[in-house]
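Student: Need the 3D shape of this:
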Amino acid sequence: MATAPRHEAYGPARTASPVLVGRESELESLTATLSEQPAVAMIEGEAGVGKSRLLRELLNRPPLRTLRIMLGRCQSLREPFLYGAVIEALGGLAHPPVPPSLARNRLNPVTGVLRALLPELSAYLPEAPEPTGDPRSERHRLFRAVRELLSGIGPALLVIEDLHWADDGSRHLLRFLMSDLPRNLSIVVTYRREDVPGGVPLGSAYRPPPGAASVLVNLRPLDRSQVRVLAAALLGRSISTRFAGKLYERTAGIPFVVEETLLALRDSAGGGRATRQLLENVEVPVLLREAMAERLTGMPLPAVRLAQAAAVLETPVDAGLLSEVAGLTERRCHEALASALGNGVLYEIDECSYGYRHSLARQAVYDTLPGYDRQRLHARALRALEHRVPKPVVRMAEHSHHAGDVALALRYGERAADLAAQVGDVSAATGLLQRLLGYPGLSPRDVDRLAVKLGQVAHAGLDQYDPVATLERLLSDPRLSTAARGEVRLFLGMLLVRQIGGLEAGRAVIETALDELGERPHLLARGVSVLAQPFYGTAPLPQVLRWRERLLELISNCKGELRLSLLANHLSSLMQTGDPDVLRELASLSPPSPMSTGEQRQLARVHCNMADACTCVGHHEQARSLLQTGLRLAIDSGAPFVVSTARATQTRLAWFLGDWNGLAERATDLLDEYHDLFPVASELSLVLGSLAIVRGDWEEAEERLSATGVASPHDAITPVVLGGFAGLARLRLAQGENALALAEIDRGLTVARSKGVWSWTGELVPVAVAVLVEGGRTDDARELTRELEKNIEGRDAPMAAAGLEMARACLAMASGDPASALAGYERAGERYRALPAPYYAALAAEQAALCRMDRGGAEAARATEELSALADEFAAMGAPRDADRCRYRLRSHGTVKPSRRGRRGYGDVLSPREQDVARLLAKGRTNREIAQALFLSPRTVEQHVARTLKKLGKQSRTDLLDD
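Tutor: So this is what the prediction gives:
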């Protein structure tokens, strides 16, 4: 059957998602039901949950496109038009082309009663019959006329939206139609049950007639994962789990509220601290504000007062507390609560606990309160909560602040900050302390105490920039005593070293603080332990070793938590520089038993810092074990900063171990969560850049690797920077930019030589030697190899030792000694497997196979088998570009290794190879660049491009680029 004319009632939505999210089962159920006739579908759900969006998708389903669609909407009017929504829907029949059956000589004469209501159809309707004079008879005749008209127009679908606003006449008419459906008619109605008078959509109980298909769909809000998908679709880019979680909490998963909120964040959403803060403080969408104001207007005054009290209290509470804050008697409170619940303003969140559906709805009501009313209600809330046992000090701190009671705000605010710090909610603690320090009229004693607490707490947390600004301001505050100034400066420096561009300045601030901490040896020791870390910036190792010697003296005089804190830095520092005895020293460490929470946090640091050091130098199995213990201790003791560094280490370790399944997604989420912690963010960027290289995604690789600190090594984490330079050199080589690869290597080697910690060069030196040899600087490559050999002699640096074998083998091959080269690559592979580092082991095996290939005969046959197996190994690992390179080398030697990714039988669906081509086409790559990235011949690429464009329905690559 040809597609029937449709009543096009749905224009493009303002922010509608390009995909329908989380409604697949509902859509399938509705489609299956309405594909039969007669049928009734009822869709219920709260405001903004997506009823109209579901309808729009439903009406575009192929089984329904053969139906004539008639759409009517009920309006929110004080005096709605009688039968308004149904008459509006029927009026759409006049839109051309008019159904052939809509003719005077083909319609039942009773339909003539509709001429007065539907003047646009008067040319098609019979003459109106004489009035009966009986209103009930006239109404029955009208109902019959509507039914006969719908019966005569062929397969049709009548859609009535927002039935909760319908007049009684429309409800009765729809009930009449739905109780005796014409055989070629289906009806869909949508409504909000909470807004339906009496909660009965059709005015009385309804049961579908025999023989009619029926379905009731109750739309629920989206869950957290669905909110993430919706936000990504609306914004056109990936959204982190953390951001999606905050968005879900803010919107309760109601799609309309999600869309409206993202409108305000369109240019900034996607991650980072600034975006999450903006999300927390985003203004209430206008449409939501108006909807809440409309609901408040329809409620009696006591119910409005109750809603305002709930808005001030913020969290769900019992009716007794609501009535006390609102100033209502128990009886009036129950009446008001029934009204607020019935009007969909308040909800029963938990059993006998009442509040708002989501925080934006609460904010909309809160914003309607004048300032003096807000203060008055906050003061009432404070008085009411003072009688609760135990006292909710966090909430009391908020109410005293908003009530303008500075004395109580200081008392409860500091107690709340202490409590938050104890339970590990460092972000809440720092926020409270910063607010308290902003109060005018604080005494010098208060300033000292709060400033020191802020520094201590902020150092353990993730919020960096705001506390730094506060601490910097406090250093110029004359109320801050000399005794407290050194401690504040110390913590300021310890925060600065974690920020982008703040490392060098932070070290300088710490050095200044040490001069002010002479009489506070425990704090001085903490400052020295930071300066003794070798991985900060480009400070030469001898300079760092002087601080290390001083730290060792201080450790000998410390006990308990402080000693563990210093050992966390000292032991990992020894491991970073390749001390061969440090693992034994760690094994002999006996932590106190039982441990305090503080000691547990420091022991977590010991394990996590050592895990990071082991990852950097190549003790990967030890790193995995240390991380497992350290992360558990850090989470249990509430140490969020330690957790952040451990998760970054976990990600880098997964790269070395070849555990790449889902690694890019995890690293991206973590990068969003820890965007402001440069040591963490730079390490995550290194992992993401490395993964992009093995995928052949050059643009992402360059973007990620540029964020590792390579532009300013003096303000970066040295082992990460060296890995960044190694990655950039590999990237340039892959792109055929040998001169740029040399430039990256020279910059990286300058940093390595300046720093003097060669245990970190395990990734850099093998690439550097290959690039130098390729660039004709073989003498420089030999000198670099000797330099590495000399500087790791006697050091515990397994990754660098494996890299040394790779460098020697590369030089042997360049000198025309394939036998030595083969032996060297095999030794390198053994060392990499022992770490373990399977990807690097596979790279060494690939070079060994190429050495065999050049020797011919049986060795070449063995090399063919090895390269074939390596292609599969790389592919399974998630390194498609390396797999393609192995296949390319096999083809170059006359052996075909078919790709397992491009088997025949994909039909009109893109094969994995064609997906790679499409991705590179969309990035504007030329055929030559695609061939280079995928190790294909230009002719093969031409064929892949032609098939890809055809399957995607594109005329040219420009069309794909425009998408």
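
Student: CA atoms for contacts and neighbours, from now on please.
Tutor: Fine.

Student: Helices of the stretch 701-850 of the chain, start to end?
Tutor: 718-734, 738-755, 764-774, 778-792, 798-814, 818-834, 838-855 (DSSP state H, counting those that start in this stretch).

Student: between those, which gets nearest to Arg61?
Tutor: Of all the helices of the stretch 701-850 of the chain, the one in closest proximity to Arg61, counting by CA to CA, is helix 718-734 (46.5 Å).

Student: Go ahead and flag the most central residue of this structure.
Tutor: What sits nearest the mean C-alpha location of the chain, by CA atoms, centre = their mean, is Ser240, with 0.7 Å.

Student: That one and His675 touch, don't they?
Tutor: No. Ser240 lies out of contact with His675 (CA atoms under 8 Å); the separation is 11.4 Å.

Student: for comparison, sequence B:
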Amino acid sequence: MLYGRAAEQDRIHQLLSRAREGVSSALVIHGEAGIGKTALLGYAADAASPGRVLRTVGIETEMELAFGGLHALLTPVADRVDRLPEPQAAALKAAFGLSGAVVRDRLALGVAVLSSLSQAADGGSLLCLIDDAQWLDQASLDALTFAARRLRGEGVVMLFALRDSVPGGQITGLPRLRLQGLDSASADALLTGHVADLSPNARDQIVEQAQGNPLALLELPAALTVEQRAGRVNPVTLPAGPASPTSRIQETFQEQLRRLPDATRSMLLVAAADDSGDLDLVLRASTRFGATLEDLEPAERARLVLLADNTLSFRHPLIRSVTYQDTPLARRLAAHRALADAWGDTMAGEQQADRRAWHLAAATTGTDEDVADAMVGVAQRAGGRQGTASASAAYERAAQLTTVPARRAKLLASAAFTSAEAGQFHRTAALTDRINALALDPAMLADFARVRAIVELDRGTPHQATRILLACADRLGSSADLAPVLAEAVATAQSSGDRSLMTEVAARIPASSEHSIARAMADPGGSDTGYPTGLTPAQDAGFAERILAGTYHRLIADHHTALQVAAACVRDCRDHDVVGWLPTSLHLLAEAQMYLGLHEEAGSTAAEGLALAERFGRNHRATYLRGTLAAHAALRGERDRCTGLSGVALRHADAHGIEQAGAHAHRALGLLDLGLGQAESALEHLEAARARVEHPVLSAFLLPDLVEAAIRAGQPDRASGPVLALTAWAQATGRPAAVALARRCQAMTAPDDATEQHFTTALRLHGRSSAQPFERARTELLYGEWLRRERRRTDARHQLHGALETFEELGALPWAARARTELQACGGAADLDSPTNTRFGRLSPQEREVVRLAATGATNREIAAQLFLSPRTVGHHLYRAFPKLGISSRTELPQVLLRDDAPADL
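Tutor: Below is the predicted model of the structure:
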């Protein structure tokens, strides 16, 4: 399988397709060593007709063997030589040493090659592959390129693979295709598919160092130690792995390097030990080895390095790797010491200080408290992209350098916590095993317990994770570090669905303002005492408290606040590289988007969250995200996708006791069946979901579905309890969105003389909440159905029209079908001037908001900030909206909005 070569594969496919029609062609595929030329030739061979491929490969040691490459190519068809015209046959026999004659007419030989290829095609098609053409003997190369330039209608394709920057093998007069490095996504996919046990952070480092070279991507991981594979990174140097190369290309580089003068090799070692590319730095450090600028000339002439704009870079990433790994340890240590001294000479800021510290650490073989202090400084300053990963590595290196046991435990705990934030969960687990918790102060003890709980969530159960956190809370007492521990204990206890465990957590929460959100979330009796509004975490609160706050607002139907909290968490995760919290933040954001009718955005957000969770091994959060995506699929009527996602989520939830996530997966299946009119199976799924979660607040989200399923299944007695629970929750929250749901369910179970009042009140409250368009449309559908049964067809049509329009806008196709059926049953039809038939009505709700703001002149960045989207997503919405509106630029938007109420040109 080739990665990231779709365009190149398509070009080869076109050449082969044309050859089958009798059209010949030739192509020179060139690029640096290891870039994938041979792999592309292999793809061409697989795609060609069986038995219609000729091959030859240039061999460096046989470059002086005249016509050796040509002979290897044509040997399979040598028995046809006598069919050629006599001069051509004689030329070929002479070239192959069959006649004892000397090749005197190179023109006749070239024509003979062309004729032989045409004859081999035999009225069909033929593929000729010439690999490593730079090492083909010149006589063969001349004859083959002569033929390639004269191909016309023979049905022959000739592909030459040529390495750049190698003397010889020059080919002119033929079309060329230069292979570039793989893009980062393709490089990551290649590593994932071929290299096992490589952490995401180690994979990212390899991707960056390999510069898109496929061979380097596969070879560089071989030099990593077990710890480095788990994610420990050193941002200034390569790992020191085995010196022996594992490929012919590496052997070639190794031989080239060994032929260089000692001073030149010393300079290259210094350059390989530091990734800054700063030529001045390399020169200053190299003076410690007695090397000068002139000593770089042999490496330049051999094209091992490139010099430009005061920067030094290696021509190929494997040259840097071989240079470093093929050098004895003592010289590597000396190079790092020299670089540390050179960076010390130019101390101009934090970056230089960090690089100097890393080189000092790399040059130290034992313990050194001063270097440990320097590495702690590196960790504390780490920020920006990959900041947490670098901080974790720095803390771990500092722990290795210190001689004080208590300090070592503290530094390892810091390394474990920041590795979790960086998403290095396999490494996190390994670090926690090395920590002596008895040596930790309260602050570090809290971090250590949270890290252990994170590991337990993904490998064990939320119940045990809660126990870890409660044990820590008991040891901390009234410490200031208690808040984040209790916040996470609340979240893990909720995941377990165990009400008694949540009561136990609630008993540990002090009655102070800093714990108000945790106390409100943990108290199972909250639905009786009411839920305070406006609870926000402290300004300096961590992600645990902020996520808990967002979840709290979602559970009390304050979805706008939940959206704001979640969007801020996502933004901060990206800005500060807190990858560990990003899937959780994206999950919270997706849930808020779903409730606010931003279904398309919710699907994209949850899909990103799931991809990250799977990549970083966040199995616990991945289970929740699959439930969210299953609900999204259910709304759209995508049965296979919904059942597939729910099935995977349920299997993991059952195996690890994640009852809340299991409830979400069951709810998605219930919602799917409810939309498709299968009320009995919907009721079974929804009651199974409720049975998993004992907390009345945590189960409130599925009660409206359960009530509707019970009523539609003709079992109103199974709806009475959920209606009472929903009503109690709605009254406790005091949120219009929650009360609207309760009144809708009361309308379905109340006596006929009270039904309409409940429905109209629910619709009024839906309007006031400015949220949950899907739920409002469901209320309109149910109200319309009731009105039709009451033979009030005109009133019914009004409600059903509104429901149909919203369902169509949201892409909720099963629900739209139900509304359309009801509308037809009461003699109605979609009006031509309804929103779904106008240009503007063709847009999704999110596209409408983006278009309205763009029409005011707002930039993509300004729109993104207002709607909590990325500028790229805003551009995507505009790209999709323009064709629907029949325009090509945003300058036309104001005119479209002015005629929004005009029927579309259908």
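
Student: quick one on the thing from earlier: for the residue nearest to the centre of the first structure, which non-adjacent residue is spatially closest?
Tutor: Spatially, and ignoring its direct neighbours in sequence, Ser240 of the first structure is nearest to Asp669 (4.9 Å; CA to CA, 6 or more residues apart in numbering).

Student: quick one, what contacts that neighbour?
Tutor: With contact taken as CA atoms under 8 Å, 6 or more residues apart in numbering, Asp669 of the first structure is in contact with 240-242.

Student: Over in the second structure, see which of those residues survive.
Tutor: Using both residues aligned by TM-score structural alignment, their matches' CA atoms under 8 Å, the second structure keeps none of the contacts from the contacts of Asp669 of the first structure.

Student: Which residue in the first structure aligns with Pro871 of the second structure?
Tutor: Here Pro871 of the second structure stays unmatched in the first structure, going by TM-score structural alignment.

Student: I'd guessed Pro871 of the second structure sits against Val850; true?
Tutor: No. Pro871 of the second structure is not in contact with Val850 according to CA under 8 Å; the separation is 10.8 Å.

Student: which residues do the two both contact?
Tutor: Ile863.

Student: Which one of the two is surrounded by more residues?
Tutor: A count of neighbours by other CA atoms under 10 Å puts Val850 above the other of Pro871 of the second structure and Val850, at 23 against 16.

Student: Then the more buried one would be within a helix, right?
Tutor: Yes. With DSSP: H, G, I helix; E, B strand; the rest coil as the criterion, Val850 of the second structure is assigned to a helix.

Student: Any figure for the gap between it and His559 of the second structure?
Tutor: Per CA to CA, to the nearest Å, Val850 of the second structure is found 20 Å from His559 of the second structure.

Student: same thing with Glu687 of the second structure?
Tutor: Distance, Glu687 of the second structure to His559 of the second structure, using CA to CA: 25 Å.

Student: Looking only at neighbour counts, state which of those two leads.
Tutor: Between Glu687 of the second structure and His559, counting by other CA under 10 Å, His559 is the more crowded of the two (26 against 23).

Student: Trace the more buried one over to the first structure, please.
Tutor: In the first structure, the residue paired with His559 of the second structure is His620, using TM-score structural alignment.

Student: got a list of what the residue nearest to its match when sequence neighbours are not counted touches?
Tutor: Spatial nearest neighbour of His620 of the first structure, chain neighbours left out: Leu835 (5.7 Å); criterion: CA to CA, 6+ apart. By CA under 8 Å, 6+ apart, the contact set of Leu835 of the first structure is 618-621, 798-799.

Student: mind running it again at 7 Å?
Tutor: 618-620 (CA atoms under 7 Å, 6 or more residues apart in numbering).

Student: Format these as TSV; extra columns: distance to Tyr839 of the first structure and secondary structure.
Tutor: What follows is these, written out as TSV (distance: CA to CA, whole Å; DSSP: H, G, I helix; E, B strand; the rest coil):
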residue	distance to Tyr839 of the first structure	secondary structure
Gly618	13	coil
His619	15	coil
His620	13	helix
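
Student: show me the contacts for the spatially closest residue to Gly355 of the first structure that is not a sequence neighbour.
Tutor: Once flanking residues are discounted, Gly355 of the first structure sits nearest to Pro316: 4.3 Å by CA to CA, 6+ apart. Taking CA under 7 Å, 6+ apart, we find Pro316 of the first structure in contact with 349, 353-355.

Student: Please convert those to JSON lines, extending it with secondary structure, neighbour count and distance to Thr31 of the first structure.
Tutor: Converted to JSON lines, those look like this (DSSP: H, G, I helix; E, B strand; the rest coil; neighbours: other CA atoms under 10 Å; distance: CA to CA, whole Å):
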{"residue": "Ile349", "secondary structure": "strand", "neighbour count": "14", "distance to Thr31 of the first structure": "33"}
{"residue": "Ser353", "secondary structure": "strand", "neighbour count": "16", "distance to Thr31 of the first structure": "39"}
{"residue": "Tyr354", "secondary structure": "strand", "neighbour count": "21", "distance to Thr31 of the first structure": "37"}
{"residue": "Gly355", "secondary structure": "strand", "neighbour count": "26", "distance to Thr31 of the first structure": "36"}
